[in-house]
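Undergrad: Please find the sequence and the predicted model below.
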Amino acid sequence: MLRNWQYRLMALALALACWYIVTGREKVQTVVEMPVEVVGARPDMLVLGGMADKIAVRVRGPRALVRRLEERRPAYSLDLSGLEPGETTIPFEAENVPLSMALEVVAIDPPGVTLTADRLMERELPVRPVWTGAPGKDYELVAATALPAEVRVRGPMAAVSKLEELATREVAVNATGQGEHVVRAELDLPRGLSAEPSAVRVAVEFAVKRKSIWLKLPVRVLPETLEGVDASPSTVQVRALVPLPLARAQDLAEQCMAYVLPPSGLEPGTHQMPVRIKLPDGCTLEKVAPETLEVRVKKK
């Protein structure tokens, strides 16, 4: 076997060369779909439109290599490092198609992409709660706030820079009576924007309605065991801010009191003293007429 080994090796090389020449002449064409893989994307840029998910590459070459290519399905790397705001046209280059040298790129469809891009912008924006509901005829809205009151919005500069606030999606507050009622609400985000957090709590506070009314109250001298002391005039006019349910009560005046409280050891004679008013819970004193009374202390 070792005799004339040089001739045997030469025969093997010639056989391989002949096989390569024969098979290499048998060239075929095919279309291979390749996914588009983005590389070099800048963190401060956003692609808004125009991106291709895949391309169709027409390839010509030896049948065996073309078959292997169809099985492998390589990806095309699209470099976005030079992307700027606005529209940018980037061609698909044949030399960037990942093929062996024995294969030839005949055509690429589409030949390129025209991308629309903008700079990425982040801002803190206040949240405006949007809600529906009714607390009842005797109650009114005191405050409607979002918790948190601000969120961080992220998106294209052209869209984010125009915003002054973000509204929530409309939520129903099914509650009656006074107090604070809290519900969860999603943010009503324009398309292409994101926010952190994407939902907030809407706190709606109701309070009882009040009305201003006048009351005529008799003046009492306290303590009632005190003898020889009286006040003039014997009645005062009181204006108070009263909750509506209480304002409708027929015994409201009986729940209020106007009085003077002379100090112990007060000398006989006439003295000017302020009138004091006691009102039920939830009422606010607005005015008293007169504000001072004549308190007469009789001689014993």
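TA: Looks like it came in fine. Here the structure is a predicted model, which means the values were calculated and not measured.
Undergrad: For the rest of this, base every contact and every neighbour count on C-alpha atoms.
TA: Will do.
Undergrad: Other residues contacting the longest helix along the chain?
TA: Ranked by residue count, the top helix of the chain under DSSP state H comes out as helix 5-25. The contact list for helix 5-25, computed with Cα atoms under 8 Å, 6 or more residues apart in numbering, reads 61, 62, 63.
Undergrad: dropping in the other structure now:
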Amino acid sequence: MNHLVSRLFSRIWSFLRRDFWRKLIALCFAFFTYFAVQAQLAGEQKLTGVPVEIRLPPELISVGRQDFLIAVNVKGPKSSLRNFDGKDLKGVVEVRLEDYVPSMPFKVRLHPSDFRPVKGVSVSSIDPQYGELVLNLQRRISRNVPVRPKFKGQLGKNYRRADVRCIPSETQVTGPEQLVRELQEISTQPIPLDDAVTESFEYRAQLEAPSGVMVSPWRATVQVDIVRNYERRIFQDMPLLLLSEPGGNRRFQVEVLDKPRVDVTVSGLAQPVSALRTGDVKVYLDISRLSEPGIYTLPVGCYVKGDSLDVREIYPEQIKVKITNLR
């Protein structure tokens, strides 16, 4: 038995010694070939987050989502699948205008052929829950709408906006048919106002386009005319004062024959007018020149405390008084 084992080992050793290096190279090549074949053997796995791009004709626009992330099953070499990312694949679906039906949801059915193979990895099937995508498509239209200036802040009380002009006065909006038809105007971004603004000015404002709508042009020049703000204020039923000559010794009695209450209209810049108090307005009759008994019709005078204020109207303008000597 030992003799047979010895003879077998001797033959193996003799075989290995004959062309040893050639046999070693062939063995290494066989190992490399085995691992290369194993690496190229096909595998299959599920990928999530695979993007799908919907390409629309120029006449259509998608309201809402236009790019989707779905799950698919892929196949390919195990070596490629090992570190393969779902984002490496991309599906592209072309929508034809003749397939569009207005006011109806547009359904897109996905197929593996919509995905181009990458690095030998191809889509074998679509996850059932993503087999059909639903789009909200509308026709793309354009129309002109007015530009409306919008402001933030306030001018000082003594100034106001007299006229506002936009150049251009209209802008073209382009987008989904329903949204564009419902648009009545496009606003500018807020134009700042404050107490320091006392003169007319121009402002280059960007237009605020609603989401999903494009505007052209997207800026407008707003011309704002600033003028002084004058106001009127009516003081009603003001008491009537009688002005006599200072230090006079006249001995007579004055009787007011008409209503002894007067309405006064005061005008001026808004701030001092609004700051006026009732006590700042004095209504009077000047009787200092009267010396003889009788009935007189006298003009009503008025004094207003403050600068740049005018008495616009006094009602009644005249009042009758009766002068009687004292006994």
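TA: That came through fine. It should be emphasised that the depicted structure is a prediction, and the values quoted were computed from it without experimental measurement.
Undergrad: Once they're superposed, tell me the TM-score.
TA: After superposition, the two chains reach a TM-score of 0.52 (TM-score structural alignment, normalised by the length of structure 1), with 196 aligned residues with a Cα RMSD of 4.0 Å.
Undergrad: ok, back up a step: just the buried members of the contacts of helix 5-25 of structure 1?
TA: 61, 62, 63 (16 or more other Cα atoms under 10 Å).
Undergrad: Those in helices, which ones?
TA: residue 63.
Undergrad: Residue 271 of structure 1: which of the buried ones among the contacts of helix 5-25 of structure 1 is nearest?
TA: Comparing these against residue 271 of structure 1 with Cα to Cα places residue 61 closest, at 120.1 Å.
Undergrad: Please report how far that closest one lies from residue 74 of structure 1.
TA: 16 Å (Cα to Cα, to the nearest Å).
Undergrad: Tell me the counterpart of residue 7 of structure 2 in structure 1.
TA: Alignment note: residue 7 of structure 2 maps to a gap in structure 1; criterion TM-score structural alignment.
Undergrad: ok, the alignment partner in structure 1 of residue 90 of structure 2 - how many residues close by?
TA: When structure 1 is aligned by TM-score structural alignment, residue 90 of structure 2 is paired with residue 75. Residues contacting residue 75 of structure 1 under the criterion other Cα atoms under 10 Å number 16.
Undergrad: dump the residue contacts of residue 75 of structure 1.
TA: Counted by Cα under 8 Å, 6+ apart, residue 75 of structure 1 has contacts 34, 35, 36, 37, 97, 98.
Undergrad: As a markdown table, these with distance to residue 47 of structure 1 would be great.
TA: Below are these laid out as a markdown table (distance: Cα to Cα, whole Å):
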| residue | distance to residue 47 of structure 1 |
| --- | --- |
| 34 | 20 |
| 35 | 17 |
| 36 | 14 |
| 37 | 14 |
| 97 | 22 |
| 98 | 24 |
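Undergrad: Tell me the buried residues in stretch 214-222 of structure 2?
TA: Buried, per 16+ other Cα under 10 Å, within stretch 214-222 of structure 2: 214, 215, 218, 219, 220, 221, 222.
Undergrad: Sticking with the second one, tell me its helix or strand.
TA: Just to be clear, that refers to residue 215 of structure 2. In the assignment (DSSP states H and E), residue 215 of structure 2 maps to strand 214-216.
Undergrad: Run through who's touching the very next helix or strand once past that strand.
TA: Counting by DSSP H and E, the next helix or strand C-terminal to strand 214-216 of structure 2 is strand 219-228. With contact meaning Cα under 8 Å, 6+ apart, strand 219-228 of structure 2 is reached by 149, 158-168, 188, 198-207, 269.
Undergrad: average gap between strand 219-228 of structure 2 and structure 1?
TA: Compared with structure 1 after fitting, strand 219-228 of structure 2 has a mean deviation of 2.2 Å; criterion: mean Cα distance after the TM-score superposition for structure 1.
Undergrad: OK, contacts around residue 147 of structure 2?
TA: 166, 168, 169, 170, 171, 185, 186, 187, 188 are the contacts of residue 147 of structure 2 under Cα under 8 Å, 6+ apart.
Undergrad: Quick check: the gap between it and residue 220 of structure 2.
TA: Going from residue 147 of structure 2 to residue 220 of structure 2 by Cα to Cα gives 8 Å.
Undergrad: and the closest residue to residue 54 of structure 1 other than its chain neighbours, what is it in contact with?
TA: Among residues not flanking residue 54 of structure 1 along the chain, residue 35 sits closest, at 4.1 Å (Cα to Cα, 6 or more residues apart in numbering). Listed by Cα under 8 Å, 6+ apart, the contact set of residue 35 of structure 1 reads 53, 54, 55, 74, 75, 76.
Undergrad: Which parts of structure 1 are helices?
TA: Applying DSSP H to structure 1 gives helices spanning 5-25, 63-72, 157-160, 244-247.
Undergrad: Can you tell me which of these is nearest to residue 295 of structure 1?
TA: The nearest among those, by Cα to Cα, is helix 244-247 at 31.1 Å.
Undergrad: just checking, what packs against that closest one?
TA: With contacts taken as 3 or more Cα pairs under 8 Å, 6 or more residues apart in numbering; DSSP states H and E, helix 244-247 of structure 1 sits against strand 210-221.
Undergrad: Stretch 155-164 of structure 1 aligns to what range in structure 2?
TA: By TM-score structural alignment, stretch 155-164 of structure 1 lines up with residues 175-184 in structure 2.
Undergrad: Flag every buried residue along that stretch.
TA: Quick answer for stretch 175-184 of structure 2 (16+ other Cα under 10 Å): 175, 176, 177, 179, 180.
Undergrad: Now do that stretch: distance to the chain's middle.
TA: 16 Å (Cα atoms, centre = their mean, to the nearest Å).
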